[in-house]
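> give me a 3D structure for the following:
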Amino acid sequence: MPSKTNTPLATSVDVTNQSDDWTLFEVTVTNTLTTALDAETCTLEVEADEAVIATFKSAWVTLEMEAIPSVSGTTLTITLQAEDAPVFIDPGDTFVIGFDFETGDLTADDLTCTAWVDEGQGEVPGMDTPSTRGALSVGTDGRLKGEDDLDIQLLGISSHGYTWYGDFLNPHTMGQIPSVFNGNLVRVAMYTATDDNMGYLDFTDGGQDNLRDEIKARVQEAIDADLYVIIDWHLLYDFTYGFQPFPSRDFSGTVEMGPEEWKSHAIDFFQDMAETYQDTPNVLFEICNEPNYSTPENSPESPLYTWEDMKETAEEIISAIRDTGAQNVILVGTPEWCQRLDQVIEAPISGQDNIMYALHFYAKEHLPEPGQHVFNMFLAAMAEGLPVFVTEFGTTMASGNGGVSQGDTEGWLSALNDNMVSYANWSLSNKAEDSAALATTAEADTWGEDDLSTSGETIAGLFKDKPSGSKLMQAV
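Purely as a prediction, here's the structure:
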């Protein structure tokens, strides 16, 4: 066990029942720290006359934990052990430790009670960053882990399309993400095809090389700021623009690029990134943002890709990354705007480590309530222990407009926090839409808290209010 420090927690002692030959005490313990604490790091020490301590009978706690007592001379020491998942106490919250002695007529003045936390818990911990938590992995429980093999939660913000709003990814912004949003993550969203020919696949080889260099420069800025960073191959409606990502689909329009060529570009891109960042703990790879199909008129009977359609291609991209020796966490998109986790549950990728599956939601449209389609997908994934990472969410409707719903956003983030699921908000831009985190007047190199939009203010507030520890509760 870690050594103890003089970092006390507030206590109050009451006699709650007694008779001529026994006395029951309850000690209310308050978390006076500015961060959540793991209740297992708490210790209660009770000092009294040796004759009193010798009559100790039993101890308990008003948490889903076991109170473990030990007696030595004039001291009763009570530590706590979780029965199942760890129990976290938010700042200002209380719990009660009770104990009794086979001695009557005792008062609170007969005892001296002191509660404290383990070494390191008495200080406000630093943010979970690559320099403090190191390289990431995915545990057998489906949770993201730091290099210490303990759970870690990333939260931050995604850029909008890099070729449109890439100027908002710069050293100034990388410094603002932790200070304004309390974030430790940035997502670099690089569209692969767009209606104005500004996606990666729209460019010639020379243009692709230039874009790669720019992406690497932005990643380095994130590394310099001690952030985790997602490199996002932002597939969306590639098929609409003539690029066919996956086989097994007939298409009535003009195909500019078939699935083999599309896959070869993805593999080439990610092998380059993997070779560059395989020893860099900051970097995660998102290999297919939203593997949608196109529009119903292009394939009336089945307009949307299924997991079966895309799984083999995803596996080939993953294998190509792993062939470089890189073990970075890989985030895999899921069907229908990254919502159909149920299809993945039935046939997850096997034989590969450090794989997580993307879930996307827009809080005002995809309500955080049981019975709602997307939230049901999330609940099912948590019940099955599927590794999930919310690589994109919004405070608005899926269109990016329709106003901001703080209550629904808070409901979603509460569920994610309780399950230690990481998330990135869409989007870090000054685009004239409600989901943008910045006002349209914000400047890329100078923006601050005064430049936040309604969505940005909502996210900043919720991120800052998030307990630094998670209750680690399973969704029900």
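
> all contacts plus neighbour counts: C-alpha atoms, from now on.
OK.

> biggest strand in the chain by residues?
Ordering each strand of the chain by length in residues (DSSP state E) puts strand 4-18 first.

> here is the second sequence; please produce its structure so I can put it next to the first one:
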Amino acid sequence: MNQDQSPPPTPTGYAENGGVRIAYEDLGGAGGEPLLLVMGAAVTRFWWPDGFVEALIDRGFHVAAFDNRDSGQSTHFPASPAKPVTALFRKEVPAYTGEDVADDAVAVLDALGWESAHLFGHSNGNLRAQRIALRHPARVRSLALSAGVSSDAGRLKLLRYIHFGFVAKMARLRFPDTPEGGLAMSLAVSRSLASPGFPFDEEEARSRIRKDEHSPVRDPNTMGRQLGAHWSGPALDSIRVPTVVLHGDSDQLLRTTAAKDLAAAIPGARLVVTPGVGHDLPGPMYAVYAEEVRRNADAARSHAALPSGRPEIGLSEPIAAQLHSTSRPNYDIISIGSVCPARPNPGQAARERTDDLTNRQDGTRSRKGLMFTAAFAAAALVPAGIALADGDAELDADEGAAATAIEQHGQLSVCGTTLCGETGEPVQLTGMSTHGLQWHGDCVNDASLDALATDWNADIVRISMYVQEGGYETDPAGYTARVSGLIDDVTSRGMYALVDWHILTPGDPNVNLEAAQTFFAEIAAAHANNSGVLYETANEPNGVAWPQIKSYHEQVVPVIREHDPDSVIILGTAGYSSLGINEGGSAADIIADPVEAENIMYAFHFYAASHREPYIEAVDRAADQLPIFATEWGTQTYTGDGENDFAMSQQWVDMMAENKISWTNWNFADDWRSGSVYTEGTCPDGPYTGTTNLKPAGVWIRDQIRAT
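Have a look, this model is predicted:
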């Protein structure tokens, strides 16, 4: 063990547990009831928000926090070759045990002179707090458990709790092996885990990250050792102290079922699900969480622990009132014990992104950064030391790092008004649309698709095949073969392929009905087993009412379903796919008379410089009742040319993020218009990576896709 650390000046103290030094800090509130904060793996005591600590002190607590062994200023163990993710699932001799980790916290209590304390555990610290209470029940007064899983969780149940798509998407980020790269990495984690219902406080995050110079997020081996600490203690039903389980309904890493199961496992536990909260502790919720901790501690003080049986679920009335009085008052309590956001705003994360993420070294991957991003969720959440049976497959960090959109989400479906992945998680895909293949097919090649997949980090490519204007009708067999080949090229790179039957002139899709049926029958038959294919049956119907457009869709959808019963089909709408708005209609026309079919969505197209606030508001409302996919949009006027309006574009991007509306931007080509992302002459030779050959719209859109 490395014992040569120089202790920093007070208020840092050191507790001893069998030769291991545990750094701790008295955060204030002397004279109050003892409360020990237990942080998860991969981060240190500096990640506790100052505002939350102050809220706890204001409610009568004497607060302390500590660095887990192998993190921060506590003792670090010798390097081991274990990878963070595989350490979770291997049977091997650990550097230390889960019991050792629980004993560390008791050593801190001894050093503070506390006979017992209330515990607040967050993320993997939630799990550690459970185990402290199980191993040392006389030292724990009450438990507040936030954003974590049950210590009893078995392997299969554990895997069902985690949003692995989010983990894999984090793993696609790249960070240089530099101090600046480390800052960007930690900031990206903070932003990715930030609560969608509240603005991201970048200043607070940066301050916290800069204090955390000893953080093991920069050391994958440390996380491997922490995750390898096996636990052999008792089950949760032996806990007899008042317990409150707190969980955000927008937690990016853990499903709400993890909290429900945890609360059900502890006798008398109370479950509180908070609206708009992710895997962090957002500022507007400090008072809410502190009040819940206070309420739970009061139960311990008055010996009013809840009886065994089903967990009580819900916010106390005073706390619910506080929730409604936060800076985001638009929350609705929808049942006893469950609260949900009326309209959270995950688009804030895109608006708040910084140059730390967008100005990384193009085309390079920091192995250390990849190891971290692939493993962070597991390190922060998962019960350490869960081992697979002999012969079971192991998870590999490198495999997580290479995860593609298709690997993350699998077969897509429509659940309610949202696009969802294979496991039911809401999905927002972002990517690019090609220009017409008859004009700019040379821009869609191996090098450009590689750039979209690995440099732009696109999830989806819309393959735009015009029907008229020199397109499909001139060579049906040739264009069918071209589209079929591009589907393979796109999906083999892990991106979804959206097949666009690009009708524009004439605007009535029924004119091309027989051709559409032939084309989609051939494409669907050829790719029926490819889970990466989506279909757009009519690009921009215009000059024709919704009933006629609906009739067309009702004759094309069954043709696709005959061969491919599962893929998502996107239906063009009236008024150039504006939900009819451009021609005096509205989404109400579709809502009143929808196409009756499974896994369908409705197309919406817009150009930010032309379609402004009234359009945004209309789509925002419609998204409550219709599954919408923005298959074509631009930052310019509806001509695809003119000045870029990035401010209005950002409003659109934020609204789409808020509503989980997937999108493909027009267009991935080198046309002379401002809407084509590349400068003239880029195709076919490129280069396509980086920003050298990008127009202003291209730079902006690439940043947007990379930030989602």
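
> what's the TM-score here?
The TM-score (TM-score structural alignment, normalised by the length of structure 1) is 0.72; 388 aligned residues with a CA RMSD of 3.7 Å.

> immediately after the longest strand of structure 1, which helix or strand?
Next helix or strand after strand 4-18 of structure 1 toward the C-terminus (DSSP states H and E): strand 23-30.

> mind giving me the packing neighbours of that next one?
strand 4-18, strand 94-101 (3 or more CA pairs under 8 Å, 6 or more residues apart in numbering; DSSP states H and E).

> so of those strands, which one's packed in deepest?
Mean neighbour counts were taken over those using mean count of other CA atoms under 10 Å, and the top value, a mean of 19, falls to strand 94-101.

> so the helix or strand that that strand is followed by versus strand 4-18, what angle?
Next along the chain after strand 94-101 of structure 1, taking DSSP H and E as the criterion, comes strand 112-118. Going by axes from the mean of the first three to the mean of the last three CA atoms, to 10 degrees, strand 112-118 of structure 1 is angled at 140 degrees with respect to strand 4-18.

> go ahead and measure how far strand 112-118 of structure 1 is from the middle of the chain.
Relative to the centre of its chain, strand 112-118 of structure 1 is centred 32 Å away, using CA atoms, centre = their mean, to the nearest Å.

> in it, what's buried?
Neighbour-count burial for strand 112-118 of structure 1 flags 113, 114, 115, 116, 117, 118 (criterion: 16 or more other CA atoms under 10 Å).

> hang on, isn't the fifth one packed against residue 44?
No: counting by CA atoms under 8 Å, residue 117 of structure 1 does not reach residue 44; the two are 9.0 Å apart.

> sorry, back to before: please identify which of the helices and strands packed on strand 23-30 of structure 1 is closest to residue 319 of structure 1.
Minimum separation from residue 319 of structure 1 across these (CA to CA) falls at strand 4-18, 46.6 Å.

> residue nearest the centroid of structure 1?
Nearest to the mean C-alpha position of structure 1, by CA atoms, centre = their mean, lies residue 422 at 1.3 Å.

> which stretches of the stretch 301-450 of structure 1 form strands?
Using DSSP state E, counting those that start in this stretch, the strands found in the stretch 301-450 of structure 1 span residues 330-332, 355-362, 388-394, 423-428.

> just to revisit the earlier point, can I get the helices and strands packed on strand 23-30 of structure 1 in CSV with distance to residue 160 of structure 1?
Below are these laid out as CSV (distance: least, CA to CA, whole Å):
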stretch, distance to residue 160 of structure 1
strand 4-18, 44
strand 94-101, 42
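
> which among the ones you listed is found nearest to residue 447 of structure 1?
strand 4-18 (38.4 Å).

> pretty sure residue 206 of structure 2 is in a helix, no?
Yes: assessed with DSSP: H, G, I helix; E, B strand; the rest coil, residue 206 of structure 2 lies in a helix.
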